[in-house]
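>>> attaching a predicted model along with its sequence, questions to come.
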Amino acid sequence: MKKNFYHLVTATLLTVVLAGFSSCGEGKADQQAAASQTPSLPVISLPVKTLTGYQSYPARIEGVINAEVYAKISGYITDVAVDEGQKVRKGQVLFRLETQSLNQDAAAAKANVNAAQVEVDKLKPLVEKNIISEVQLETAKAKLKQAESAYNSIAANIGYGTIKSPVDGYVGAINLRAGSLVSPSSQTPLTTVSEIDKVYAYFAMNEKEYLNFIMAADGGVRDEKIENLPQVTLILANGEEYPQQGTIETVNSQVNENTGSVNFRAVFDNPQRLLTNGNSATLRVPKTYTDVVVVPIESTLERQGSTYVYQLDADNKATATEITVKDEINNLYIVSDGISKGDRIVAKGIQNLRGTTTIQPQETPFDSIAAPIKKSFR
């Protein structure tokens, strides 16, 4: 009897112990399964940074002085005295026109002047002796002036046959060569002489961009704001940055009705004559943001026109949080609302998250996600 009782107790205890071991094993397995279902994702803490971004606009380059050269008389070009790209001085001969017929007219006009002068000289002593009236002398003098005027006009036209540079500068394209017939009514200039020690860069902003730009500038009235506008830069057609910075000098006060844009003009020094009339470039206007919260674009998600990050709480629960993006520089969003300095967000893999998700955070340096941070334009 006792022996059977001891066997029963022993079997019961063994069953309890085995059950305990079994439950412990199942608990650890459940914990491991739960851990395997919790995603392990990189997490960054948000800093504040000072960044400079650039808004870019197509620009057209022109010389500060851009003088088109036209013929003042009709005639055939007999000589082109300069070449394209040549530096010339004001008054230097550029073209010569055929003036043979004008020379003949000038000789005839000069003969008329001489004849009129002889008539005046003949009448003067007769008037002094009261042989003829003074009216006859005055009439002769008037004829002399008419003859002189006709001669001077022809002589001036002969002078116009030698076409000279109106300014110091560089010769542009020569559109007509020797043998071409030109006239004052020609629509195409013979050439253009440009002074390019300084050049203008013309560009335009749409109305919204213009208002934001001017309103953000320091100063009271509009003229003060223009004086305080930042220096601008040029990206040349080959992708290189022009070494000189420029200054925005003028802003058109009217919106173009056809394009809805406002025209700007910036001036650049051009000591190496690298820029010339007709060049194209991209003008960059800088904008600096000081001590702003930034988020890597890679760490954001776009949904129905809104931008989100997955923000972590103290329990490592990641929740979608909407942010307000103020600007974009390189691979960073500048954020004006929604998150703050020091907040933790999921750096990568957020496209797989839904709702509120507990994660295993892998603390990651911010710059390993956002670097390299460089000045850029878009």
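Nice, thanks for sending it over.

>>> contacts and neighbour counts: CA atoms only from here.
Fine.

>>> I figured Gly278 was touching Val64, is that so?
No. With contact defined as Cα atoms under 8 Å, Gly278 does not count as touching Val64 (12.0 Å).

>>> which one of those two has more residues nearby?
Comparing Gly278 with Val64 by other Cα atoms under 10 Å, the one with more neighbours is Val64, at 17 against 11.

>>> pull the contacting residues for the more buried one.
Contacts here follow Cα atoms under 8 Å, 6 or more residues apart in numbering; on that basis Val64 touches 194-200.

>>> looking at these, which are in strands?
Per DSSP state E, strands hold the following members of the contacts of Val64: 194-200.

>>> closest one of those residues to Ile369?
The shortest approach to Ile369 among these belongs to Tyr200, at 41.0 Å (Cα to Cα).

>>> what about that closest one, neighbour count?
Neighbour count of Tyr200, defined by other Cα under 10 Å: 26.

>>> so the nearest residue to it once chain neighbours are set aside, which state does it fall into?
Excluding its sequence neighbours, the residue lying closest to Tyr200 (Cα to Cα, 6 or more residues apart in numbering) is Val267, at 4.6 Å. Under DSSP: H, G, I helix; E, B strand; the rest coil, the three-state class of Val267 is strand.

>>> now do the contacts for Val267.
Counting by Cα under 8 Å, 6+ apart, Val267 touches 198-201, 246-249.

>>> next one for the comparison:
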Amino acid sequence: MTDANLDLVGTEIRSPIDGIPSEPAVSIGAIVTANQADALATVTRLDPIYGGITKSIARMLRLHERISSGELTRGQSLDASMTLENGTLYDGMDTFVSPSTSVSTATGTLDLRFQFDNPDRLILPAQFLRVAVTLGTTQAIEVPQRATLTAC
């Protein structure tokens, strides 16, 4: 390989992950250096996509009390179902990734992180979604609505 070819190969920049790049932060012809602090662009991975769920620590403590008392039976895993903004139930598979190890002092909440399959790219970063997490099961009796009364 000639020196010119080696110099040309050194000008190619590849992302270490697959994803969609943002608008470039630098224009063509701008001088950039190796290990510079400013990013050239941001690459966002959309499949799989990660979502953070925030839960009140007070609610988590109440759930822990219900599990300890036997009122709630803990499930084998945390299962999450997601509803998109148009009301459609998302059918992608979810995986519980990790809980946060600290409580936010500003909001008193705990973060849970889930990973969702997103092959059709229906979920985008910062999109508003409704997520229901199943923690366990409890004994209940189903009663027809007509059989109940509203207390005044």
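Done, it's in. A quick note: this is a predicted structure, and the numbers were derived from the prediction, not measured.

>>> those helices in structure 2, which residues are they?
Using DSSP state H, the helices of structure 2 run over residues 3-9, 57-69.

>>> redo these as a markdown table? Include mean neighbour count and distance to Thr107 of structure 2.
Output for the helices of structure 2, formatted as a markdown table (neighbours: other Cα atoms under 10 Å; distance: least, Cα to Cα, whole Å):
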| stretch | mean neighbour count | distance to Thr107 of structure 2 |
| --- | --- | --- |
| helix 3-9 | 9 | 50 |
| helix 57-69 | 13 | 9 |
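
>>> need the ones you listed in CSV (columns: distance to Leu149 of structure 2).
As requested, the helices of structure 2 are exported to CSV (distance: least, Cα to Cα, whole Å):
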stretch, distance to Leu149 of structure 2
helix 3-9, 77
helix 57-69, 27
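
>>> tell me the contacts of Ala67 of structure 1?
Going by Cα under 8 Å, 6+ apart, Ala67 of structure 1 touches 166-167, 192-194.

>>> the longest strand in structure 2 is where?
Secondary structure of structure 2 per DSSP E: the longest strand is strand 73-83.

>>> quick check: angle from that strand to helix 57-69?
Interaxial angle, strand 73-83 of structure 2 versus helix 57-69 (axes from the mean of the first three to the mean of the last three Cα atoms, to 10 degrees): 140 degrees.

>>> hmm, who's touching strand 73-83 of structure 2?
Residues from elsewhere that reach strand 73-83 of structure 2, judged by Cα under 8 Å, 6+ apart: 67, 89-91, 94-96, 129-138.

>>> just those: which are in strands?
Secondary structure defined by DSSP E assigns 89-90, 94-96, 130-137 of these to strands.

>>> weed out the non-buried ones from the residues you listed.
Buried subset of these (neighbour count, 16 or more other Cα atoms under 10 Å): 90, 94, 96, 131, 135.

>>> and which of these is nearest Met60 of structure 2?
Distances from Met60 of structure 2 to those, taken as Cα to Cα, are shortest for Leu135 (10.4 Å).

>>> please name the residues that touch that closest one.
Leu135 of structure 2 sits next to 74-75, 77-79 when contact means Cα under 8 Å, 6+ apart.

>>> if we go to 10 Å?
By Cα atoms under 10 Å, 6 or more residues apart in numbering, the residues touching Leu135 of structure 2 are 63, 67, 72-80.

>>> hmm, which two among these are most spread apart?
Spatially, the most separated pair among the contacts of Leu135 of structure 2 is Ile67 and Ala80, at 18.8 Å (Cα to Cα).

>>> could you tell me where stretch 136-150 of structure 1 falls in structure 2?
Against structure 2, there is no aligned range for stretch 136-150 of structure 1 (TM-score structural alignment).

>>> which bit of structure 2 covers stretch 44-56 of structure 1?
Per the alignment by TM-score structural alignment, stretch 44-56 of structure 1 matches no residues in structure 2.
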